[in-house]
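# Sequence first, then the predicted structure:
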Amino acid sequence: MATESLALFPLHTVLLPGAALGLRVFEARYLDLVRDCGRNGRRFGVCLIIKGEEVGAPASAAAFGTEAVIEDFGQGDDGLLTLQVRGARRFHVERTRVRDNGLQVADVRWCPDDASEPVQPEHGLLPVLLDSIIEKLGSEHAKAARALHDDAAWVGWRLAELLPLHDSQRQELLQMDEARARLDRLLELVS
């Protein structure tokens, strides 16, 4: 399977498909990345930092991440560039290299898209739990089409996003290729 080149923005958080994430951008390498994305209509990848920090020397990042689509940008009260991104496709990093400016660029293989399948009876508690969380938090997902609440992939991603999980648990869920396996694991985590 062919790989594609993707600039990386390693963070101490996991971006999940369909989830929103706010970023403050101040390092030159990431300002260059955003400029390139704006000029060329490109996207970038977000990976969980395994070792290292978000600033300074390039960090060691997880081998699985999520493509980030810039939805909005602005300037914070502190004068820094702010971005609102949304998670899109999942990817697996095959190889990385570091540019002169410290920006990591990876050769990635895209993970398969989730098949559209209904939530199975053994996972019936999870959409109920999700509805309760969305009702309590009043999140943007409250406006989602009702049919999505029976889609195994959507329910799994939204629970992974909204439940108080550790980043290592979110990363584990991100690396799973099957929605049913993700729901099985979520059941274990909530019980």
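That came through fine. Since this is a predicted model, take the numbers as computed values, not measurements.

# drop to CA atoms for contacts and neighbour counts, all remaining ones
Fine.

# Can you show me the strands along the protein?
Taking DSSP state E to define them, one finds strands in the chain at 4-7, 20-25, 44-51, 60-75, 81-98, 104-110.

# For the nearest residue to H123 once chain neighbours are set aside, grab the count of nearby residues.
Sequence neighbours aside, L183 is the residue nearest to H123 in space, at 6.7 Å (criterion: C-alpha to C-alpha, 6 or more residues apart in numbering). For L183, the neighbour count with other C-alpha atoms under 10 Å is 25.

# hang on, L183 packs against W157?
No: using C-alpha atoms under 8 Å, L183 is not in contact with W157, being 9.2 Å away.

# okay, now the nearest residue to I134 once chain neighbours are set aside: neighbour count?
The shortest distance from I134 to any non-neighbouring residue, by C-alpha to C-alpha, 6+ apart, is to A142 (6.0 Å). For A142, the count of nearby residues is 14 (other C-alpha under 10 Å).

# Same question for D72.
Neighbours around D72, by other C-alpha under 10 Å: 11.

# do you know how far the nearest residue to Q104 once chain neighbours are set aside is from E122?
Computed as C-alpha to C-alpha, 6+ apart, the closest residue to Q104 that is not its neighbour in sequence is V98, at 4.5 Å. Using C-alpha to C-alpha, to the nearest Å, we find V98 at a distance of 45 Å from E122.

# who's in contact with G22?
T82, L83, Q84, V85 (C-alpha atoms under 8 Å, 6 or more residues apart in numbering).

# Excluding covalently adjacent residues, which one is nearest to R86?
A20 (4.4 Å).

# Next up, a structure to set beside the first:
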Amino acid sequence: MPENTSWIPLFPLNTVLFPGGVLPLKVFETRYLDMLRECMKNQQPFGVVLIKSGAEVGAAAEPEEIGCLTHIVEWDMQDLGVLMLRVEGSQRFRILQQRVLADQRLEAQISLIADDLPGAPDQVHLLCASTLKLVIDDIQNKGRASHGAEYASPFSLPLQFDSASWVANRWCEILPIPLKARQKLLELTDGRERLAIVHQYLLQHHII
């Protein structure tokens, strides 16, 4: 796993971001506005990490050890001091060491976690993918009906139903499960194992 010896900005949040996932952000704290300006200026990614203890505002929170790198795909500042962002998860990472800056921002040196290896779709994959397609189509149709041309899809393109990891990641974002459970799923190194757990959940709750 390659290590990044430079310091990466961290954004501790009460959410878990998966590779390929889309996250809208509304940022107004000065420290994070400064951080994001630097990221945009230097075309630098930042890491989204689930808060282990603490809060999103105030003193620096303690993050979980594994998070997801992101890149900014859209931004807007219609109101002074309020930055609206749309970011997309890219690759998971493990925090090797971290530090707290004077303004209570977090930075970390990280080790990147290799992407899940692709494989031929099996029956579990195909069933989860076909059901996911129905769910995504329903979300998209309702969103377009409600918001028209202003509708912004919560999914990035292209949709990758042929990828077990992508299908598992999207289910992990959609399902109503606790944040700690999402974090444990993010930490799994095998995308097919993640999908197998999702499949069991879908069976138990009679979704498939």
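Thanks, I have the structure now. Being a predicted model, the structure only gives us computed values, none of them experimental.

# Need the TM-score between these chains.
In this superposition the chains share a TM-score of 0.90, using TM-score structural alignment, normalised by the length of structure 1; 189 aligned residues with a C-alpha RMSD of 1.9 Å.

# ok, back up a step: aligned to the residue nearest to Q104 of structure 1, what sits in structure 2?
When structure 2 is aligned by TM-score structural alignment, the residue opposite V98 of structure 1 is V100.

# Equivalent analysis for E53 of structure 1, please.
Going residue by residue (TM-score structural alignment), E53 of structure 1 aligns to A55.

# surely the residue nearest to Q104 of structure 1 meets V105?
Yes: shown here, V98 of structure 1 and V105 form a contact pair, counting by C-alpha under 8 Å, at 6.2 Å.

# any idea how far L162 of structure 1 is from the residue of structure 1 lying at maximal distance from its centre?
Note on structure 1: the largest C-alpha distance from the chain mean falls to P121, namely 27.4 Å (C-alpha atoms, centre = their mean). When distance is defined by C-alpha to C-alpha, P121 of structure 1 is 22 Å away from L162 of structure 1.

# cool, and R182 of structure 1?
In terms of C-alpha to C-alpha, R182 of structure 1 sits 14 Å off from L162 of structure 1.

# So which of these two has more stuff around it?
R182 (22 against 14).

# ok, now which ones touch whatever residue of structure 2 lines up with the more buried one?
Matched by TM-score structural alignment, R182 of structure 1 corresponds to R194 in structure 2. Going by C-alpha under 8 Å, 6+ apart, R194 of structure 2 touches S165, A168, L185, L188.

# how close does the aligned partner of the third one in structure 1 get to A142 of structure 1?
Structural correspondence for L185 of structure 2 with respect to structure 1 (TM-score structural alignment): L173. Distance, L173 of structure 1 to A142 of structure 1, using C-alpha to C-alpha: 23 Å.

# In structure 2, where's the longest helix?
helix 123-147 (DSSP state H).

# Which strands or helices does that helix pack on?
helix 164-174, helix 191-204 (3 or more C-alpha pairs under 8 Å, 6 or more residues apart in numbering; DSSP states H and E).

# In the last one, which residues are buried?
Spelled out, that is helix 191-204 of structure 2. Using 16 or more other C-alpha atoms under 10 Å as the test for burial, helix 191-204 of structure 2 gives G191, R192, R194, L195, A196, V198, H199, L202.

# One more: the first one?
Of the residues in helix 164-174 of structure 2, those buried by neighbour count under the rule 16+ other C-alpha under 10 Å are A164, S165, W166, V167, A168, N169, R170, W171, C172, E173.

# That one aligns to what range in structure 1?
Residues 152-162 of structure 1 are where helix 164-174 of structure 2 lands when matched by TM-score structural alignment.

# Residues contacting that stretch, please?
With C-alpha under 8 Å, 6+ apart as the criterion, stretch 152-162 of structure 1 contacts 16-19, 114-120, 126-127, 130, 133, 148-149, 170, 173, 179-180, 182-183, 186.

# so how much does that stretch differ from structure 2 once superposed?
By mean C-alpha distance after the TM-score superposition for structure 1, the fitted stretch 152-162 of structure 1 averages 1.3 Å away from its aligned residues in structure 2.

# Looks like the match of E53 of structure 1 contacts Q104 (just checking).
No: with contacts counted by C-alpha under 8 Å, A55 of structure 2 stays clear of Q104, the gap being 11.9 Å.

# what is in contact with those two at once?
Here A55 of structure 2 and Q104 share no contacting residue, scored by C-alpha under 8 Å, 6+ apart.

# quick one: G156 of structure 1 from G18 of structure 1, how far?
From G156 of structure 1 to G18 of structure 1 the distance is 11 Å (C-alpha to C-alpha).

# what do we get in structure 1 for I139 of structure 2?
The alignment partner of I139 of structure 2 in structure 1, by TM-score structural alignment, is L137.

# count of residues packed around its match?
12.

# Which of V98 and E122 of structure 1 has more residues huddled nearby?
V98 (13 against 10).
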